[in-house]
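1. sequence and predicted structure, then a few things I'm wondering about:
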Amino acid sequence: MQVTFETPDQPDVHALIAELDDYLYSLYPPENVYALDIASLLAPNVVFAVARDPSSGSALGCAAVVVTPEYGEIKRMYVRPAARGKGLARRLISTLEEAAAARGCSVFMLETGPTMPEALALYERMGYRHRGAFGDYPEDPLSVFMQKELA
């Protein structure tokens, strides 16, 4: 599988993000879904990566990192169910961490949900640890906040 930096403003990526939104809204009420829209993902401080099948070129997953002066925030992490279990999520996150580190970022944060055990386990395996709310997020039982510092 290939992971490349791309624009989120393309039809197959819109489809990935729509699938992610459908999934998130099936688990959580709208006020607990802190998703970035396409316009926000196009901001200059956002690095967006797409995982594609090298034979067909089809988009299998995506993720973004929003780089701020204090930290990089992982957003819009999604891998289609049929493509899971192949290390794509790990490759997407690692690729984004490397790109953000090249911009001077050494601390990474994320917000996810408590009913997503596979995602939580992946983040923990990748060195993310639980923490309190950060940025503009409120403390909420439907949010799990995590942080990782690069060595």
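-> Nice, thanks for sending it over.

2. going by C-alpha atoms from here, please, whenever you check contacts or count neighbours.
-> Fine.

3. what's the burial count for the closest residue in space to residue 89 that isn't next to it in sequence?
-> Nearest non-adjacent residue to residue 89, counting by CA to CA, 6 or more residues apart in numbering: residue 79, 6.5 Å away. Residue 79 has 24 neighbouring residues, counting by other CA atoms under 10 Å.

4. and the comparison structure, right after this:
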Amino acid sequence: MIRIDIDDPARPDVHALLSEHLADMFATSPAESVHALDHSALSHESITFWTAREDGVLLGCGALKVLGVPGQAELKSMRTAGEARGRGVATLLLKHILAEARNRGYHRVALETGTEEYFAPARSLYAKHGFTECAPFAGYSLDPNSVFMELPLEPN
């Protein structure tokens, strides 16, 4: 059974997954277009960080960052471990994080992802769950390597 719980981004297996995530981002996008956070940034008080695990084995992670605009948050650091891809881990994490955002009373969750083909599965996942493209938000600027998406949330 897959469990999703709040976790510590500095935990060794999580740190390794986040380091892999950052390496892939820098290998895929120009440095100025990489907005992924490292484990220390994900430990900030404005961010809640979750992992998905099965029998203690890390399958993936994701985070929710409170934005400076009331009722709005940003989805960050969605990553599925290579050996867990194709098992629906990203969908489980996304649904869990969106449910938590609704429970907190947020009315909008936004995200930034890449335009390269590497990010097509992520864009597809978000679109499948109702996210649509939007303008840059929260200090981001237009960037040919970034896609900005948002999902309005109905309260629970």
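-> Nice, I can see it. Only a predicted model underlies this, so the values are computations on that prediction, with no experimental measurement involved.

5. hmm, back to that, what separation is there between the residue nearest to residue 89 of structure 1 and residue 110 of structure 1?
-> Per CA to CA, to the nearest Å, residue 79 of structure 1 is found 17 Å from residue 110 of structure 1.

6. mind listing what's buried in the helix ranked longest in structure 2?
-> Criterion DSSP state H: the longest helix present in structure 2 is helix 12-28. Using 16 or more other CA atoms under 10 Å as the test for burial, helix 12-28 of structure 2 gives 14, 15, 17, 18, 21, 22, 25, 28.

7. same check on stretch 81-97 of structure 1?
-> Those would be 83, 88, 89, 91, 92, 93, 95, 96, 97, for stretch 81-97 of structure 1 by 16+ other CA under 10 Å.

8. what helix or strand is the fifth one on?
-> To tie it back to what came earlier, the one meant is residue 92 of structure 1. Secondary structure from DSSP states H and E places residue 92 of structure 1 in helix 88-102.

9. how much does that helix stray from structure 2?
-> Once the two models are superposed, helix 88-102 of structure 1 sits on average 1.3 Å from its counterpart in structure 2 (mean CA distance after the TM-score superposition for structure 1).

10. helix or strand right after that helix?
-> strand 107-112.

11. any chance you could map the strands in structure 2?
-> Taking DSSP state E, the strands of structure 2 run over residues 2-6, 47-54, 57-66, 72-80, 108-114, 132-133, 146-152.

12. looking at the ones you listed, which is closest to residue 36 of structure 2?
-> strand 72-80 (6.2 Å; CA to CA).

13. to the chain's geometric centre, what's the distance from the closest one?
-> 2 Å (CA atoms, centre = their mean, to the nearest Å).

14. same deal with stretch 96-111 of structure 1?
-> With CA atoms, centre = their mean, you get 12 Å for stretch 96-111 of structure 1.

15. list the contacts of the residue nearest to the spatial centre of structure 1.
-> By CA atoms, centre = their mean, structure 1 has its centre lying nearest to residue 77, at 2.8 Å. Shown in contact with residue 77 of structure 1 (CA atoms under 8 Å, 6 or more residues apart in numbering): 61, 62, 63, 64, 89.
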